[in-house]
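Visitor: would you be able to build a 3D model of this:
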Amino acid sequence: MKSLIMKNCASVKMAKSFHSKSQLEPSKNLKSFLADEVQKVEEWWEKPRFKNVQRPYTALDVVKHRGCVPADVTRYPSSFQSQKLFQLLEEKFEKKLPLHTLGVIDPVQMSQLARCKEIEVTYISGWACSSTLVGSTNEVSPDFGDYPYNTVPNQVERIFKSQQMHDKKLFLEKVNGATKDTTTNYLKPIIADADMGHGGSTTVMKLAKLFAEKGAAAIHLEDQLVGGKKCGHLGGVVIVPTSTHLSRLIATRFQWDMMGTENLLIARTDSCNGKLLSSSSDPRDHEFIKGVIKPNLKPWSDRLIELENQSGVTSSQIASEESEWFNTHEVCTFDEAVQKQVSEADYAKYRELRESALAEKPFLSLTDMKNLVQQAAPTKVVHFDWDVPRTKEGYYLYNGCLAAAVKRSLAFAPYADMIWLETKTPDLKQAKSFAAKIHEVYPHVKLVYNLSPSFNWSSHGYDAEGLRNFIWDLAKHGFVLQLVSLAGLHVDGLAFWQLAKAFGQRGMQAYVELVQRPEKTENSDVLTHQKWSGAEYVDSVVKVLQNGSSSQTLSTSGDAFTETQF
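Guide: You can find the predicted model right below:
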């Protein structure tokens, strides 16, 4: 008790000290406060946690936008969880082992994951939230990122609070000697899906703030367009310029720096499969934009408007003409356009000049490439127009490929903690190639892989041993974090379908055979769902509040407690 009183007195002194420091009069106090806080931030950034993280802003930029309250006054639990996650990733990456997990959709699945010693983190999917969790609009829908941006953070809060509740329950059992469980860990760090950030830089900052406040140790941001976002395994994905996604990553880090948290940031790229680009503003994207080589073509968007304004033209006719237009007018990248319009010798010279130029800087703009063609083939005119085939929405055609994903990931890596390559198939060869190219430049970069249930895993040539080893084979190449994003969704649907079908035919026999007996055989803690929910924990709290009185009449473990039957 004495130590508690002394601690409280120290807290009061600290508060008084801060109150006096936070006064902005006279200016001397402000300068002293700024200098102290800047020094704290700079020392914080020197920690091993941030040794590979770049920031295009200063500690002063952080402090002067933070306000008068020092960051060390407020400690967010998510920052504590992120420290655990960082250490896990460091250890696994060094040993070339995976940190693999399953996506959960509710507190029940979280609690079962907690009992698995080999699974050390938790994942929450935006797809699952979009399709199963009603947000403030009470709508469910496909993963188009069109739900309120607080939907996934709210699911994080739901899961994190349930983690905390079950952790308290287990801790009390350990203190009371009621359990010998040494493997269950309810506080497994949460990794959450932040989609594409749901807006501009300020929206991204608000989203990052929500995730940090509500318990996510890490989030991933993808380089898709707000309004054009789709699940990475659907067609029609629109990606944003490299610079736009870099702004999202920087905004997220800046927000967390203002909060004083160490949450981890995963930069995901969908450029390996993306076929559309929202803007040609970033020269780093130019080599992957497609255009036409035939001169004086009417833009497809112009022709589309003409068709839409003609009476009697059906959507199927428009679709047919669109298909015919793109089949007739070949589209290609600028490099391909050069190859098609100059001699073999001139193209070889162009490639030589191109490689030499890329040794000086990591990318070439369209203007740069045109100038190189003029040097390699001064008498030739190379026609290339990337505006002609643009879509009705103004999107550019994009050559999504592994090379594009590599270039983007190399641009994102200095500002992120991990890099996620989104793929359309479970391809070990592709993954190894990607990892080799990234680690050639940044050997420290940790990679992320989506073990997606969208893949038909049985149709890609893997035998039982190949499937069993897939995760560990990937980990050898630096794909440390791996996840089956929608595992919880599929298990939930399958198990309940099996029960519902059998229950309709066999009633309680089906329930007992499919649920209750397997629960007992597998030692499932949900068998005794009252205890699982924390009834005994709350009972203990009530006894403290009641000072032991009415324990016989108010106790949850009285004669009416049916779980004694088990």
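
Visitor: rest of the way, CA atoms for contacts and neighbours
Guide: Noted.

Visitor: ok, residues contacting the host helix or strand of Trp127?
Guide: For Trp127, the element it lies in under DSSP states H and E is helix 126-132. With contact meaning CA atoms under 8 Å, 6 or more residues apart in numbering, helix 126-132 is reached by 105, 140-143, 145, 147, 151-152, 155, 192-195, 231, 486, 489.

Visitor: which of these fall in helices?
Guide: The helices, defined by DSSP state H, take in Thr151, Val152, Gln155, Leu489 from the contacts of helix 126-132.

Visitor: what about the last one, how many neighbours?
Guide: When neighbours are defined as other CA atoms under 10 Å, Leu489 has 20 of them.

Visitor: and Lys290, by the same measure?
Guide: Counted with other CA under 10 Å, Lys290 comes out at 29.

Visitor: pull the contacting residues for it.
Guide: Val331, Cys332, Thr333, Phe334, Trp386, Tyr396, Leu397, Tyr398, Asn399.

Visitor: mind putting the residues you listed into CSV with neighbour count and distance to Trp127?
Guide: Shown next, in CSV, are those (neighbours: other CA atoms under 10 Å; distance: CA to CA, whole Å):
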residue, neighbour count, distance to Trp127
Val331, 22, 33
Cys332, 22, 33
Thr333, 21, 33
Phe334, 25, 36
Trp386, 21, 33
Tyr396, 25, 26
Leu397, 26, 26
Tyr398, 26, 25
Asn399, 22, 26
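
Visitor: one more, please, to line up against the first structure:
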Amino acid sequence: MSSKLLNSKLYINSKALTKTLKNKRFIHDNGSPYIDSKEDIASIEKWWSSPRYMDLKRDHTSLDIVKHRGNLSLQNYTKYPSSFQADKLFNLVNSHFNEKKPLHTLGVIDPLQMSQLAKCKEIKVSYISGWACSSTLVGSTNEVSPDFGDYPYDTVPNQVERIFKAQQLHDRKYMLSNFNSSGSKKEEVDYLKPIIADADMGHGGLTSVMKMAKLFAEKGAAGIHLEDQLMGGKKCGHLGGSVVVPTATHLSRLKATRFQWDLMGTNNLIIARTDSLNSRLLSSCVDPRDHAFIKGIINKNEKPLSDTIIDTQSAIDISKDDFAAIEENWYDKNKLYTYDEAVELQLSNEEFNQYKSLKAKLTNTKMDKNYFSIYEMREITRQVAPNKTVHFDWDAPKTIEGHYMFNGCTEAAIQRSIAFAPYADLIWLETKTPDLNEATNFARKIHSVYPNTKLVYNLSPSFNWMENGFTPDTLKSFIWDLAKEGFVLQLVSLAGLHVDGVSFWELAKDFQYNGMKSYVDIVQRKEKEINCDILTHQKWSGAEYIDSIMNVVNNGSSSKTQSTTGSSYTESQF
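Guide: As a prediction, the model looks like this:
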């Protein structure tokens, strides 16, 4: 082997491989491979033209990927296991969407729950919640807390790795048991159900989003969801006070995620989630697509709220109650309106109708643009009422953090979702209540523009389900009714958390008084009745699987004396 090759940037330990490279690519004089960009570009474009990406848009090119990937081509990249799982998830999503059937699942918080979910044939995917990780398993800090997205960004990816490795162990254990079953047919169990994971808002700028996407792909997530909340202002979608980012900001997150996965050569799925239905704050007015939903005041020459707050904070002897009252009084004095509402209040009925008619006419003539900026809306106002000035100030009511007042509503969620849809595999609408009419309206508006867009619904434990007008029949059919409207992926995000709490509380409450009778009655007897494999927890954990491996490694030596199933094996009692 030549010294030139030894000193090359990429060490190649095979003459055959070098010969292949010379045949397919150019080799530099120093022996390092020179990527044939035309060949790589063609390979990537063939990949992107597959049915997998039929409905997706990219703003970057195949050349952008080649230039940033390095000397390892797509063919030489390691195929990440998560990409195989992503292909499986993609096929499931598409088949269920086409059949108008739900792909419904329960959020799991540990390997045990994962293993039980695996045995349910009609539940075909797994879900890992950021809320659950925040409250029960927070990585390096060990600080459990509410869902404010303030934990280390590798927390959920690490939980994904934990669950994915457990899936693989139980899958291997299951395969071994099939080989040892002496021909008897065993129940089919899919332990490798694709994992969908919560990526929150991306935990930072675009480089953080890309690093986190890379972690998820490396650790086993077939898909992730990203929400349009503000880093640092993120809250659970069912808490008040959440702040959404401009539409363009979230689009950048989706594009960065796809770019990262294209660099890695993976097919992982992106779910774009919008929290704009419930949010009342917007971090910036920079995107004209958000302008129609920003609220302002119509009072002239009004002192801004932030000025009032800071002046109040500087005053002496102001209590918290006084401070809150001053802020409340400012809002009482200055009602908030969108620009259209401000126009309606300050123009005559005839002028306002002309304003609406002109907007509708212009909407029909616009190409790929379903919104008006504040500048455009003011121009339309001037056309219909040239002698009037509509006062509208969206800066005055900004919060002390600089956030704008936002009119969170279904229309805002629809407009954002239409913007996100070309860059995502699925769209998630986060709602305040389980409302089939609201979901139907949303779905039909989206599908009028993008008929193949797959939708996601959070069957949240935050909802008081029986207080939302359900009957036993409509409660049972809700998932299937949603699926008919295209909400293919549906999940009870925190099911594992609640089940864990309920079952352990039931045991603990009774055990304190009745001891082992409680354990036998509440746990062991029930495990036997429902044939739960946790009854024999040593076997469940893989003890027999490891025993089999050691038997192979030791060529059968000490198989009796060191076997886990020897005379001391207590589970032989069952």
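
Visitor: now what about the TM-score between them?
Guide: For these two chains in superposition, a TM-score of 0.96 is obtained (TM-score structural alignment, normalised by the length of structure 1); 556 aligned residues with a CA RMSD of 1.6 Å.

Visitor: list only buried entries from the contacts of helix 126-132 of structure 1.
Guide: Neighbour-count burial within those applies to 105, 141-143, 145, 147, 151-152, 155, 192-195, 231, 486, 489; the criterion is 16 or more other CA atoms under 10 Å.

Visitor: ok, the residues you listed vs Lys28 of structure 1, which is closest?
Guide: Checking those against Lys28 of structure 1 with CA to CA, the nearest one is Ala194 at 41.9 Å.

Visitor: map His490 of structure 1 onto structure 2.
Guide: Alignment note (TM-score structural alignment): His490 of structure 1 maps to His498 of structure 2.

Visitor: could I get the full set of strands for the stretch 251-400 of structure 2?
Guide: 269-274, 281-282, 294-295 (DSSP state E, counting those that start in this stretch).

Visitor: ok, which of these comes nearest Ser563 of structure 2?
Guide: strand 269-274 (43.5 Å).

Visitor: pull up the aligned stretch in structure 1 for the closest one.
Guide: Using TM-score structural alignment, strand 269-274 of structure 2 pairs with 264-269 in structure 1.

Visitor: with structure 2 superposed, average distance for the matching stretch?
Guide: For stretch 264-269 of structure 1, the mean distance to aligned residues of structure 2 following superposition is 0.2 Å (mean CA distance after the TM-score superposition for structure 1).

Visitor: from the rest of the structure, what touches that stretch?
Guide: 82, 86, 217-224, 249, 252-253, 405, 408-409, 412-413, 416-422.

Visitor: which ones among the residues you listed are found in helices?
Guide: Using DSSP H, the contacts of stretch 264-269 of structure 1 in helices are Ser82, Phe86, Leu249, Thr252, Arg253, Ala405, Arg408, Ser409, Phe412.

Visitor: now, among these, which is nearest to Met165 of structure 1?
Guide: Ser82 (19.2 Å).

Visitor: against Leu30 of structure 1, how distant is the closest one?
Guide: 32 Å (CA to CA, to the nearest Å).

Visitor: which one's more surrounded, those two?
Guide: Ser82 (24 against 16).

Visitor: can you tell me the closest non-neighbouring residue to the more buried one?
Guide: Leaving aside its sequence neighbours, Ser82 of structure 1 sits nearest to Ala217 (CA to CA, 6 or more residues apart in numbering; 4.3 Å).

Visitor: map the one you found across to structure 2 for me.
Guide: In structure 2, Ala217 of structure 1 lands on Ala222 (TM-score structural alignment).

Visitor: quick one, helices of the stretch 201-350 of structure 2?
Guide: Residue ranges of the helices in the stretch 201-350 of structure 2, as given by DSSP state H, counting those that start in this stretch, are 206-219, 247-264, 305-314, 320-333, 339-346, 349-365.

Visitor: mean distance, the second one to its aligned residues in structure 1?
Guide: Comparison of helix 247-264 of structure 2 with structure 1 after fitting gives an average deviation of 0.2 Å (mean CA distance after the TM-score superposition for structure 1).

Visitor: any idea how far Asn98 of structure 2 is from Lys454 of structure 2?
Guide: From Asn98 of structure 2 to Lys454 of structure 2 the distance is 10 Å (CA to CA).

Visitor: when the two are compared, which one has more neighbours?
Guide: More neighbours surround Lys454 than the other of Asn98 of structure 2 and Lys454, with 27 against 15 (other CA under 10 Å).

Visitor: and stretch 17-32 of structure 1, how far out from the chain's middle?
Guide: The chain centre lies 40 Å from the centre of stretch 17-32 of structure 1; the measure is CA atoms, centre = their mean, to the nearest Å.

Visitor: from start to finish, how long is it in a straight line?
Guide: Using CA to CA, the end-to-end distance of stretch 17-32 of structure 1 comes out at 13 Å.

Visitor: swap in stretch 393-403 of structure 1?
Guide: Distance across stretch 393-403 of structure 1, first residue to last, is 26 Å (CA to CA).

Visitor: so where in structure 2 does that stretch end up aligned?
Guide: So stretch 393-403 of structure 1 sits over residues 401-411 in structure 2, by TM-score structural alignment.

Visitor: please name every helix or strand in contact with the host helix or strand of Ala10 of structure 1.
Guide: Element membership for Ala10 of structure 1 (DSSP H and E) is helix 2-21. Using 3 or more CA pairs under 8 Å, 6 or more residues apart in numbering; DSSP states H and E, the elements in contact with helix 2-21 of structure 1 are helix 27-45.

Visitor: what's the first helix or strand after the helix it packs on?
Guide: Assignment by DSSP H and E places the next element after helix 27-45 of structure 1 at helix 59-64.

Visitor: counterpart of that following helix in structure 2, which residues?
Guide: Using TM-score structural alignment, helix 59-64 of structure 1 corresponds to residues 62-67 of structure 2.

Visitor: count of residues packed around the residue mapped onto Asn458 of structure 2 from structure 1?
Guide: In structure 1, the residue matched to Asn458 of structure 2 (TM-score structural alignment) is Asn450. A total of 20 residues lie near Asn450 of structure 1 under the criterion other CA under 10 Å.

Visitor: all set, thanks.
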